[in-house]
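Engineer: no sequence on this one, just coordinates:
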């Protein structure tokens, strides 16, 4: 069983799909690891570190030759996988909805593509969930990015020269990223509030010491979709939420938005008119900017200014913490493959519950139900 680890080719991608730690773990299962030269350089992992862990380090052609499983962070272009044998697995974050043509290319090449972001949100798969591990870091980094752009201190400071008021931080969307953003902003001493369409998150917000901002006068709307994701809300709820948020956002120094709906454009949470009510020098960080953005006027890959407010739209936020993001991502991949490792077969054998959920292509066809007809 040969497992190949590729050097990422996407612009700005600094993560890597395996670390020396997971190389050793895969080797202990009986696998042979081959790592592309320079794969870990941007994440501060040297080729020598991989070699010391027991991997072979070589160019892409040699790494792909005979590989049974290929690991990546982002899905590579099908043309870059020339030499990969039919039936081999490609295990990575494949962005199936956003890169459908690429998925079709994997099918045409006979590759069995497994999308890690389609991992079901069930208890036994928690350690395999790349969305959670990477979102956790995104929420943390969003607060640091906001602090870097904000021209004032976060905590309240009492000095002989007077008192500096604590920054007011408002987090919109309380999933994994949002909860980490709340916790990080609190640790920095900010006064934190948060909102979400899912009523179940109210207690989570309070448990972190933040103030929940919720629509109370619209009944029967929970906002909880399958797998713990939010769903789109009724027009009545959206109107009530917009009114509540508009009044609250005008008083905030920093706003962090994290709302995403899988397979759909990010919901618009903040309008240009709402931005105009914020005081000059305020900061908004849009973690959904690559999926269309929660904030009107946000630009992917840029920090722009509107009405005196900075709107931060960094791409691929986990990659901005490449070493830790790689370590967590690599563990997710190992936890996934090792959970199904069959000693007799000398390779992982997937079950239906998880295998059918993550498998995009097989036998030259797109087979995932979520993509059929899309």
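Structural biologist: Good, I have the coordinates. Because the structure is a prediction, the values reported are computed rather than measured.
Engineer: make it CA atoms for all contacts and neighbour counts henceforth
Structural biologist: Will do.
Engineer: So in this protein, which helix runs the longest?
Structural biologist: Counting residues, the longest helix in the chain under DSSP state H turns out to be helix 130-149.
Engineer: Could you give me the buried positions within it?
Structural biologist: For helix 130-149, a neighbour-count test (16 or more other Cα atoms under 10 Å) marks 130-147, 149 as buried.
Engineer: mind listing the helices in the chain by residue range?
Structural biologist: Using DSSP H, helices in the chain cover 20-28, 47-53, 60-64, 100-108, 130-149, 176-187, 201-207, 235-249, 272-276, 322-339, 352-358.
Engineer: now, of the ones you listed, which is deepest in the fold?
Structural biologist: Each of the helices of the chain was scored by mean neighbour count; the highest is helix 176-187, a mean of 24, by mean count of other Cα atoms under 10 Å.
Engineer: Which residues does that one contact?
Structural biologist: Residues lying outside helix 176-187 but in contact with it, judged by Cα atoms under 8 Å, 6 or more residues apart in numbering, are 132, 135-143, 169, 171-172, 191-194, 204-205, 208-210, 256-258.
Engineer: Okay, one more to line up with it:
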């Protein structure tokens, strides 16, 4: 099976394949073809990939004959339409905000394996790119904030006096939040954290942070382990409870996101204004609308003396490790789907991992939420319309 690895568009610094993982694909029996210069952002030469058993080709002709294509960032609609018909594509596809590309993938008959939809099970952890990148984002957020803060993080005793430790408040104790807590503690900061899920309190405390308790009423988490969305009233109660903590903090890191929806607004303009000038807020949800009033996606802005960091690719700040982890996640997924007898990926819909992350297949959008959103915005794909016609002619129930 021929697997193609195109380069990602600048300013992306991460890559989809490292020489180490390329060698693993070769051992698996896959024919790996990558675009010339793919590893250049990280200093990986084309020769390093060749030595690992991969073929290096120019951009022109890269996709010719490709049976699978691996990407990192979401495809544009024109890129989706340029994929070989009937191929398999693997990547972080951002399906709810990238509907044009999803429709194009279905129209092309492409089987799209959406990395965001990998189930959060013990077995699938090795394939979970969303978590691996979030963990690095949590680390990078603390380092970035420490660089921009006008004081040191640890307590320091000097002849001139004792410097109190910086206070860090992490909102959200998911993968990114827990890594941010651990990193801030290692740097010597005094760390507090809040999450709407009471079940994570033990994890927060185990990392040496104080868990901030705010009564917002009945909360819970999804089957995938994510926090459920709060009501408008619950969000307001949460903001009121966090206001004093934010005012006393030197660094605030927000991580709350709801897959497929706009990120909840957690810090209002008044809460930001209540923080000390020179404080830093890193909004990890900037790309999906932001948790903080005033955040600008992709930029750093200063509001009333408080720096709001809305950079949208924090894993790219540690691109070498992020690339190694992403490439390994993709390899583990493909290895799981690999049929050694046929020497190719075989999509078995009864398989738990395949069924969960297969976004489009045989001309149809399989994810119910994405499909319903597409249908609400326009007509179904040609393939879906054809299937609907057949269904009516045979008087069979719609699957």
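Structural biologist: Here it is on my side, so go on. Quantities reported herein were computed from a predicted structural model and do not represent experimental measurements.
Engineer: Relative to residue 222 of structure 2, how far out is the nearest residue to residue 73 of structure 2 once chain neighbours are set aside?
Structural biologist: Nearest non-adjacent residue to residue 73 of structure 2, counting by Cα to Cα, 6 or more residues apart in numbering: residue 92, 5.7 Å away. Residue 92 of structure 2 sits 21 Å away from residue 222 of structure 2, going by Cα to Cα, to the nearest Å.
Engineer: between these two, who's got more neighbours?
Structural biologist: Between residue 92 of structure 2 and residue 222, counting by other Cα atoms under 10 Å, residue 92 is the more crowded of the two (20 against 9).
Engineer: looking at it, that one is touching residue 71, isn't it?
Structural biologist: Yes - between residue 92 of structure 2 and residue 71 there is a contact at 7.3 Å, judged by Cα atoms under 8 Å.
Engineer: List the contacts of the residue nearest to residue 73 of structure 2.
Structural biologist: Applying Cα under 8 Å, 6+ apart, the residues near residue 92 of structure 2 are 71-74, 114-116.
Engineer: Tell me the counterpart of residue 224 of structure 1 in structure 2.
Structural biologist: Aligning on TM-score structural alignment places residue 224 of structure 1 opposite residue 221 in structure 2.
Engineer: Report the separation between the nearest residue to its match once chain neighbours are set aside and residue 255 of structure 2.
Structural biologist: Among residues not flanking residue 221 of structure 2 along the chain, residue 227 sits closest, at 4.3 Å (Cα to Cα, 6+ apart). Counting by Cα to Cα, the gap from residue 227 of structure 2 to residue 255 of structure 2 is 11 Å.
Engineer: of these two, who's got more company?
Structural biologist: A count of neighbours by other Cα under 10 Å puts residue 255 above the other of residue 227 of structure 2 and residue 255, at 28 against 20.
Engineer: and the longest helix of structure 1, what other elements does it pack with?
Structural biologist: helix 176-187, strand 254-257, strand 283-286, strand 309-312, helix 322-339 (3 or more Cα pairs under 8 Å, 6 or more residues apart in numbering; DSSP states H and E).
Engineer: now the angle from that helix to helix 322-339?
Structural biologist: Angle, helix 130-149 of structure 1 to helix 322-339, by axes from the mean of the first three to the mean of the last three Cα atoms, to 10 degrees: 170 degrees.
Engineer: after superposition, how close is helix 130-149 of structure 1 to structure 2?
Structural biologist: With mean Cα distance after the TM-score superposition for structure 1, helix 130-149 of structure 1 departs from structure 2 by a mean of 0.4 Å once superposed.
Engineer: Run a quick neighbour tally on residue 172 of structure 1.
Structural biologist: By other Cα under 10 Å, the residues close to residue 172 of structure 1 number 26.
Engineer: Please name the nearest non-neighbouring residue to it.
Structural biologist: Here the nearest residue to residue 172 of structure 1 in space, its sequence neighbours aside, is residue 257; by Cα to Cα, 6+ apart that works out to 4.7 Å.
Engineer: what's the matching residue for the one you found over in structure 2?
Structural biologist: By TM-score structural alignment, residue 257 of structure 1 lines up with residue 254.
Engineer: for residue 263 of structure 2, what are its contacts?
Structural biologist: Residues near residue 263 of structure 2 by Cα under 8 Å, 6+ apart: 256-257, 285, 288-291.
Engineer: give me that answer again for 6 Å
Structural biologist: By Cα atoms under 6 Å, 6 or more residues apart in numbering, residue 263 of structure 2 lies in contact with 257, 288-290.
Engineer: Same list, those, but as TSV with distance to residue 265 of structure 2 and neighbour count please.
Structural biologist: Output for those, formatted as TSV (distance: Cα to Cα, whole Å; neighbours: other Cα atoms under 10 Å):
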residue	distance to residue 265 of structure 2	neighbour count
257	10	25
288	11	18
289	8	19
290	7	26
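Engineer: Sitting in strands, which of the residues you listed do you find?
Structural biologist: Among the contacts of residue 263 of structure 2, no member is found in strands (DSSP state E).
Engineer: Can you tell me which of the residues you listed comes closest to residue 269 of structure 2?
Structural biologist: residue 290 (12.7 Å; Cα to Cα).
Engineer: Give me the distance between that closest one and residue 384 of structure 2.
Structural biologist: In terms of Cα to Cα, residue 290 of structure 2 sits 35 Å off from residue 384 of structure 2.
Engineer: repeat for residue 110 of structure 2
Structural biologist: 14 Å.
Engineer: out of those two, which sits in the busier spot?
Structural biologist: With neighbours defined as other Cα under 10 Å, residue 110 of structure 2 and residue 384 compare such that residue 110 has more, 27 against 17.
Engineer: Need the counterpart of residue 348 of structure 1 in structure 2.
Structural biologist: Checking with TM-score structural alignment, residue 348 of structure 1 has residue 345 as its match.
Engineer: So what touches stretch 194-201 of structure 1?
Structural biologist: Residues outside stretch 194-201 of structure 1 that contact it (Cα under 6 Å, 6+ apart): 170-174, 212-214, 222-224.
Engineer: Format the residues you listed as CSV; extra columns: distance to residue 123 of structure 1.
Structural biologist: As requested, the contacts of stretch 194-201 of structure 1 are exported to CSV (distance: Cα to Cα, whole Å):
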residue, distance to residue 123 of structure 1
170, 30
171, 26
172, 26
173, 22
174, 20
212, 27
213, 29
214, 28
222, 22
223, 21
224, 18
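Engineer: Out of the residues you listed, which end up buried?
Structural biologist: Buried, going by 16+ other Cα under 10 Å: 170-174, 212-214, 223-224, out of the contacts of stretch 194-201 of structure 1.
Engineer: Name the nearest of those relative to residue 249 of structure 1.
Structural biologist: residue 170 (7.5 Å).
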